[in-house]
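*Asks:* predicted model and sequence below, questions to follow.
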Amino acid sequence: MALSKAILKGSLLAIFQEMSTNNDQQNSIETLAEKLSGVIFDFVKTAEVVAGQGVATTGTAAAQTGKTTTNGTII
């Protein structure tokens, strides 16, 4: 699935709305940080890297080593 700014925005809005009714000021910064980090982490995990990066290899047919020769693209 490609990254969706609208989904991230909706998730963040839900957190901010929930936090606006949180009366526990002592715990609110910790709670906000926990919720934000979870939403952002989940958002980043939805990224896909386009397949088909160029690869340069060395060695024999039995023992190949190498690395990609082009940058990946996150969609």
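*Replies:* Structure received. Numbers count the residues shown, from 1 in each chain.

*Asks:* only C-alpha atoms from now on, for both contacts and neighbour counts.
*Replies:* Noted.

*Asks:* and the nearest residue to residue 68 once chain neighbours are set aside, how far from residue 66?
*Replies:* What sits nearest to residue 68 in space, not counting adjacent residues and going by Cα to Cα, 6 or more residues apart in numbering, is residue 55, at 4.2 Å. According to Cα to Cα, to the nearest Å, residue 55 stands 7 Å off from residue 66.

*Asks:* and the comparison structure, right after this:
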Amino acid sequence: MTVTRSRYGSLGSLRVPALVIHGTADTFLPVEHARRLVELIPNAQPLWLDGVGHQFPYPGLPTITRAIVSHLDRTL
């Protein structure tokens, strides 16, 4: 298993629009990690998937796709 250094310290320098999508019931990578990303990335927007774990494809994928496209439309 490879472990890398934390990149949290670098996230504040990002100058790109970020949409953080994460399931609130993810036990593999807990939602607290995603919440931290939203705190650290300037102007990051969260999209929390209530009750969703670490799964793909997500059953509500059309909704997620619309959110991603909308995010891209606002940033281009």
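*Replies:* Perfect, I can see it now. Not measured: the values here are computed from a predicted model.

*Asks:* tell me how they score on TM after superposing.
*Replies:* Once superposed, the chains reach a TM-score of 0.35 (TM-score structural alignment, normalised by the length of the first structure), with 32 aligned residues with a Cα RMSD of 1.9 Å.

*Asks:* all the strands of the second structure, residue numbers only.
*Replies:* Using DSSP state E, the strands assigned to the second structure run over residues 19-23, 45-49.

*Asks:* among those, which is the most enclosed?
*Replies:* Mean neighbours per residue, mean count of other Cα atoms under 10 Å, is largest over the strands of the second structure for strand 19-23, with a mean of 19.

*Asks:* mind giving me the packing neighbours of that one?
*Replies:* helix 31-40, strand 45-49 (3 or more Cα pairs under 8 Å, 6 or more residues apart in numbering; DSSP states H and E).

*Asks:* the last one versus helix 31-40: what angle between them?
*Replies:* Spelled out, that is strand 45-49 of the second structure. Orientation check (axes from the mean of the first three to the mean of the last three Cα atoms, to 10 degrees): strand 45-49 of the second structure against helix 31-40 gives 160 degrees.

*Asks:* next, the angle from strand 45-49 of the second structure to strand 19-23.
*Replies:* Going by the same axes, to 10 degrees, strand 45-49 of the second structure makes 20 degrees with strand 19-23.

*Asks:* buried set for the longest helix seen in the first structure?
*Replies:* Counting by DSSP state H, the longest helix found in the first structure is helix 25-45. Residues of helix 25-45 of the first structure classed as buried under the neighbour-count rule (16 or more other Cα atoms under 10 Å) are 31, 35, 36, 39, 43.
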